[in-house]
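Peer 1: predicted coordinates and the sequence they were generated for:
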Amino acid sequence: MGTQLGHVYRQLTFKPKPLPPDIRLDGQTAIVTGASAGGLGFEATKELAAHGLAQLILAVRHIAAWIKNLEVTRAKTGHESNVQVNHLGTAHLSLLLPPILRATAAHTSRPARLTVVASEAHFWTLFSERHAPSILQRLDEESSFKPGDMERYNTSKLLNILWTRGLSSRVAAEKNGSSGTAAVTINAVNPGFCASTLEQGGHCLTDAACRHGDQQGAYISEQEVKAVSGFVTSVEGERAQKRLWDETIALFQELDPFLDLGNLLEA
């Protein structure tokens, strides 16, 4: 798992399956980010809608928005674009959602879901920025960017995995009433490498969002729970995960001194 040769093999031999017809989403609401026309998110929305959603919210930055992975660009915030879109934007939204998800879980008596789109590419980054005094500051420095390869994109997907694990560990203890089940289920999914217009990639997203409810902080690939990279579960990886969490939270609190993390992350 995780080698590029293995990735190619799985791409050629595995075909994602659509949601079974008996999975119904009647009365439920879904928010899908990155759901611009032609993207994987948009393909996922079509499948979710077909299973009876009551409300479907498409959260789109711009209908033609995309990142140049291979050259240095900066978001309006000043941060490097891969880090801003794939990590900081995702992390900020994920911090704002738990109170809403907890309320939903209490109302429906079943866990609410938060699914982060990661990638098998998290196996393939050297992540040398972890050795810097500040991970996020180093990622923003142009000298850390390697034009012409996918290293920065791969790193941003590793940040997705580290953040998902950190966030899920902080909400895992929250239970839904007397049922004893988790109030909020948070997992990461690898959609595979595919052309954005292929609905099969969307099947991976909907599978992760609607199934695997007994998992928490899991990495779902080929519609099954799989092991993350060895680095993620190593002592060094756990240290990097904590540093990334602390640096990200500090950045958000600097931008918004009134951000109440106690309210966001605790029942």
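Peer 2: Arrived safely.
Peer 1: contacts, neighbours, all on C-alpha from now
Peer 2: Will do.
Peer 1: from residue 88, how far out is residue 100?
Peer 2: Distance, residue 100 to residue 88, using C-alpha to C-alpha, to the nearest Å: 20 Å.
Peer 1: more neighbours, these two?
Peer 2: For residue 100 and residue 88, the more surrounded residue by other C-alpha atoms under 10 Å is residue 88, and the numbers stand at 23 against 13.
Peer 1: didn't the more buried one look like it was pressed against residue 247?
Peer 2: No: the criterion here is C-alpha atoms under 8 Å, and residue 88 misses it with residue 247 at 10.8 Å.
Peer 1: residue 208 sits in which helix or strand?
Peer 2: Following DSSP states H and E, one finds residue 208 within helix 199-210.
Peer 1: so which bits of that helix are buried?
Peer 2: By neighbour count with 16 or more other C-alpha atoms under 10 Å, helix 199-210 contains the buried residues 199, 200, 201, 202, 203, 204, 205, 206, 207, 208, 209, 210.
Peer 1: presented hereafter is structure B, for comparison with structure A:
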Amino acid sequence: MTHSKELPPLTSPFFPNLFIKNQFFTKPRFPPHSTNLSDQVALVTGSNTGLGLECARQLLSYKLSRLIIAVRSSAKGEIAASNLRKQYPKSIIEVWVLDMSSYDSVRAFAARLDKELPRLDVAILNAGMGRSAFSTSPDTGHEENLQVNYLSTMLLSILILPILKKKSPVGLPGRLTIVTSMLSITAKFANKSEVPLLPAFDRADLFDPYDIYQTSKFLGQLFIWKLTDMVSADDVVVNLVEPGFIKGTELQRDISGITRIILNLFKTISARSVKVGASTYIDAAIVKGKESHGCVLTNWDIAPYAPFQYTAEGKIIMNRLWEETLKEFNFIDTNSILGFLKTA
């Protein structure tokens, strides 16, 4: 099976060509009925509602032994967990606090995983934000979409990789699946030439409410391209998954007025259900094997990265983003972590 990095970049326009193909002419694929996750431990971030909650439910339906619901609000997490416990009383379902707008919360969460879990098989990083108004995180000062969708997600990925490597059974690599967006193909990434790059996202005058979500997700693809080169698929299989256009989530909850009405109508006509969308998560994290390491999964198949990543300019920007991001994370010992991941 051809790797994402080796596939030719897409040339068809996203709208309407690829969108129509994805939403109307792709048949969902669910895991085999024989799938059995007994004895396994998984965590799903942002799992008190929408795709994350449905993903948690589907994992439990395959006899998952222990589930960590990682959410910002413990109260909302407990409501979701309570309902899941009624459906799956044989599974251990816990709510752990994780605020993706805070580096301290991300670090505390990862430290707790390392300290308290004797085993961890699967991590699905689903938590995301689609805020159309400019605002910054009070903890970091970064624009919030950038903070949640990119910076904190990449930090958590780095911190969780050695835990998955250490705590997955011998001969069974851990699984890290990071949720991205098919809209990344359309990202304008207008500030890509700014030097330095990351601070440009924190400027209100450069903020584009119609592009920030897809660009913040696209940044994750640029970073994971390089990060997965440092991780063996024998230790942890890392991939990115695009669930498609989904209804029944709270991603665009801050949109109001006529825009919200139009969006809801568009969802009614063309969006996938959360059940179908979450099945892409399960496929990426459970069904796909080592062949998916470092790949983007779209429509349950390995797909190419966004076209920009294959260009000479894209490679330059990718390297600059990598260096700036590691510098941003200077409060952790990234060299030791990445060195451990490289060690056979």
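Peer 2: Cool, the structure landed. Only a predicted model underlies this, so the values are computations on that prediction, with no experimental measurement involved.
Peer 1: which stretch of the second structure lines up against the very next helix or strand once past the helix holding residue 208 of the first structure?
Peer 2: For helix 199-210 of the first structure, the following helix or strand on the C-terminal side (DSSP H and E) is strand 219-221. The alignment of strand 219-221 of the first structure onto the second structure (TM-score structural alignment) spans residues 296-298.
Peer 1: average offset of that stretch relative to the first structure?
Peer 2: Mean deviation of stretch 296-298 of the second structure relative to the first structure after superposition (mean C-alpha distance after the TM-score superposition for the first structure): 0.3 Å.
Peer 1: what residues does that stretch touch?
Peer 2: Residues outside stretch 296-298 of the second structure that contact it (C-alpha atoms under 8 Å, 6 or more residues apart in numbering) are 4, 182, 239-244, 284, 302-305.
Peer 1: can you tell me which of those is closest to residue 66 of the second structure?
Peer 2: Ranked by distance to residue 66 of the second structure (C-alpha to C-alpha), the contacts of stretch 296-298 of the second structure are led by residue 284 at 19.1 Å.
Peer 1: per the alignment, residue 38 of the second structure corresponds to what in the first structure?
Peer 2: Matched to the first structure by TM-score structural alignment, residue 38 of the second structure sits across from residue 26.
Peer 1: quick one: residue 138 of the first structure from residue 131 of the first structure, how far?
Peer 2: Distance of residue 138 of the first structure to residue 131 of the first structure, computed by C-alpha to C-alpha: 9 Å.
Peer 1: my guess is residue 164 of the first structure contacts residue 114. True?
Peer 2: No: using C-alpha under 8 Å as the test, residue 164 of the first structure is too far from residue 114 to be in contact (9.5 Å).
Peer 1: higher neighbour count, the two?
Peer 2: Neighbour count, other C-alpha under 10 Å: between residue 164 of the first structure and residue 114, residue 164 has more, with 28 against 21.
Peer 1: check contacts around the more buried one.
Peer 2: Contacts for residue 164 of the first structure (C-alpha under 8 Å, 6+ apart) come out as 116, 186, 187, 188, 217.
Peer 1: can you put those in JSON lines and add neighbour count?
Peer 2: JSON lines is the format used below for the contacts of residue 164 of the first structure (neighbours: other C-alpha atoms under 10 Å):
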{"residue": "116", "neighbour count": "24"}
{"residue": "186", "neighbour count": "28"}
{"residue": "187", "neighbour count": "27"}
{"residue": "188", "neighbour count": "27"}
{"residue": "217", "neighbour count": "21"}
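Peer 1: neighbours of the alignment partner in the second structure of residue 104 of the first structure, just the number please.
Peer 2: The alignment partner of residue 104 of the first structure in the second structure, by TM-score structural alignment, is residue 167. A count of nearby residues for residue 167 of the second structure, using other C-alpha under 10 Å, gives 19.
Peer 1: residue 64 of the first structure too?
Peer 2: 9.
Peer 1: from residue 35 of the first structure, how far off is it?
Peer 2: To residue 35 of the first structure, residue 64 of the first structure is 11 Å away according to C-alpha to C-alpha.
Peer 1: for residue 185 of the first structure, same thing?
Peer 2: Taking C-alpha to C-alpha as the measure, residue 185 of the first structure falls 21 Å from residue 35 of the first structure.
Peer 1: what about residue 138 and residue 131 of the first structure, which has more around it?
Peer 2: Neighbour count, other C-alpha under 10 Å: between residue 138 of the first structure and residue 131, residue 138 has more, with 17 against 10.
Peer 1: distance of that one from residue 249 of the first structure?
Peer 2: According to C-alpha to C-alpha, residue 138 of the first structure stands 17 Å off from residue 249 of the first structure.
Peer 1: ok, residue 64 of the first structure - contacts?
Peer 2: Applying C-alpha under 8 Å, 6+ apart, we find residue 64 of the first structure in contact with residue 36.
Peer 1: buried stuff in stretch 124-131 of the first structure?
Peer 2: 124, 125, 127, 129, 130.
Peer 1: which bit of the second structure covers that stretch?
Peer 2: With TM-score structural alignment as the criterion, stretch 124-131 of the first structure aligns to 186-193.
Peer 1: roughly how far is the matching stretch from the heart of the chain?
Peer 2: How far stretch 186-193 of the second structure lies from its chain's middle: 20 Å, per C-alpha atoms, centre = their mean, to the nearest Å.
Peer 1: what of stretch 165-176 of the second structure?
Peer 2: Going by C-alpha atoms, centre = their mean, where stretch 165-176 of the second structure is centred and where its chain is centred differ by 19 Å.
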